[in-house]
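Peer 1: After the sequence you'll find the predicted model.
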Amino acid sequence: MQIGKKPTPAVVVMGVAGSGKSVVGRALAKALDARFVEGDILHPPENVARMASGLPLTDADREGWLDTIGKEIAHAAAGGEAVVAACSALKRAYRDRLRRHQVMPLAFIYLRIDPTTARLRVAGRKDHFMPASLVESQFADLERPADGEGALALDASLPIAELVGASLQFLLAGEPLR
């Protein structure tokens, strides 16, 4: 798919647990007529068990998971599909790891949220492996995207339609992506 005359980049909706990555990612994928990749379902069983037991993931725990997501994005893009993925991508090194798999620009939509709201949202989820007790560890790991990373930061408390609209404007503007 293209936005205007520019090819749609692959997009990662990122942020801590409870920021709304999956909800916004699905809505953005629908608006772009893109494939949606849910990062949470790509965690290996060991990662799910670790988080479910209240232990945060380490950088090493995340490596294979990030590679799987990066390959899913690259596979879709190589097949000519627009693609939107939901992935925490908390650190610059994680975002760089996702970029290593890409042959096209990778845009990031960073959903900013405060710790209290994130904890409340995670505590209110049903049938999810990540407990609210791990939200603090996500904020401890978080490295907000820096200038030049091809990222748009948005307030996660905004309505979904506004978040999607702002994301589409960002992608249409063709900001420098990496």
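Peer 2: That came through fine.

Peer 1: Please make it C-alpha for all contacts and neighbour counts, starting now.
Peer 2: OK.

Peer 1: Which of the three states applies to residue 149?
Peer 2: coil (DSSP: H, G, I helix; E, B strand; the rest coil).

Peer 1: Distance of it relative to residue 48?
Peer 2: 29 Å (C-alpha to C-alpha, to the nearest Å).

Peer 1: Ok, residue 20 next?
Peer 2: Residue 20 sits 19 Å away from residue 48, going by C-alpha to C-alpha.

Peer 1: Then residue 98?
Peer 2: In terms of C-alpha to C-alpha, residue 98 sits 20 Å off from residue 48.

Peer 1: Counting neighbours, go ahead and name the busier of the two.
Peer 2: residue 98 (24 against 18; other C-alpha atoms under 10 Å).

Peer 1: here's the one I want to compare it with:
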Amino acid sequence: MGVSGTGKTTVGRLLAAALGLPYAEGDAFHPAANVAKMASGVPLDDADRWPWLDAVGAWARVAAAEGGGVVAASSLKRAYRDRLRAAAPGVVFVHLAGDRALIAGRMAARTGHFMPATLLDSQFATLEPLQDDERGVTVDVRGTPQDIARRARAALAALPPSSP
């Protein structure tokens, strides 16, 4: 989870490969209308996000039943993560976090992505970091994608076992 430009796709793929789990790109679950809206510089509202979150949650539920998986999805608000947890109760979040300047620089350097850098401020305004009662870890996005994925894997391995 995290705002656009934190490396969710790149780090998610690396983490999935390291864990031997399938990977899904959360953006692929967006309907075309959502992608068009974001591409035009208009932030999504909750009504836009609910069907997308339901699709991501359905994938996570199936992946969990088959041994696990990694899906990259912004999941910026607690309510969004609650919805994902309702669909896949064992979900664990990796919040890729960094300061605005670093992430803006990364967004400015990337090409071919539908999310314009002009929406970064709305993403940070929407972001509700993981709370103490949410199962997950926060990982700083400074460094190479491989460094970030290694830190994410180590942080996940250090989590205490979940209670049934």
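Peer 2: Received the coordinates, thanks. For clarity, every value in this text was computed on a predicted model and none was experimentally measured.

Peer 1: And residue 60 of the first structure, what's its match in the second structure?
Peer 2: In the second structure, the residue matched to residue 60 of the first structure (TM-score structural alignment) is residue 47.

Peer 1: ok but its match is inside a helix, no?
Peer 2: Yes - judged by three-state DSSP, residue 47 of the second structure forms part of a helix.

Peer 1: Can you tell me the number of residues neighbouring it?
Peer 2: 8.

Peer 1: Over to the one 10 residues further on?
Peer 2: Other residues near residue 57 of the second structure come to 24 when the count uses other C-alpha under 10 Å.

Peer 1: Let me know whether it touches residue 80 as I believe.
Peer 2: No - the criterion here is C-alpha atoms under 8 Å, and residue 57 of the second structure misses it with residue 80 at 10.0 Å.

Peer 1: There's contact between residue 118 of the first structure and residue 137 in this structure, I believe.
Peer 2: No - between residue 118 of the first structure and residue 137 there is no contact under C-alpha under 8 Å: 11.8 Å.

Peer 1: Neighbour count for the two, which is higher?
Peer 2: Counted by other C-alpha under 10 Å, residue 118 of the first structure and residue 137 do not tie: residue 118 has more neighbours, with 22 against 13.

Peer 1: The second structure: which residue goes with the more buried one?
Peer 2: Aligned by TM-score structural alignment, residue 118 of the first structure pairs with residue 103 of the second structure.

Peer 1: Verify the contact between its match and residue 7 for me.
Peer 2: No - Residue 103 of the second structure lies out of contact with residue 7 (C-alpha under 8 Å); the separation is 9.0 Å.

Peer 1: Can you list the residue ranges for helices in the first structure?
Peer 2: Applying DSSP state H to the first structure gives helices spanning 21-32, 45-52, 59-78, 92-99, 115-123, 135-141, 160-173.

Peer 1: Look up how far residue 55 of the second structure lies from the residue mapped onto residue 154 of the first structure from the second structure.
Peer 2: Taking TM-score structural alignment, the alignment pairs residue 154 of the first structure with residue 139 from the second structure. According to C-alpha to C-alpha, residue 139 of the second structure stands 25 Å off from residue 55 of the second structure.

Peer 1: Can you give me every residue that contacts residue 129 of the second structure?
Peer 2: Listed by C-alpha atoms under 8 Å, 6 or more residues apart in numbering, the contact partners of residue 129 of the second structure are 76, 77, 78, 95.
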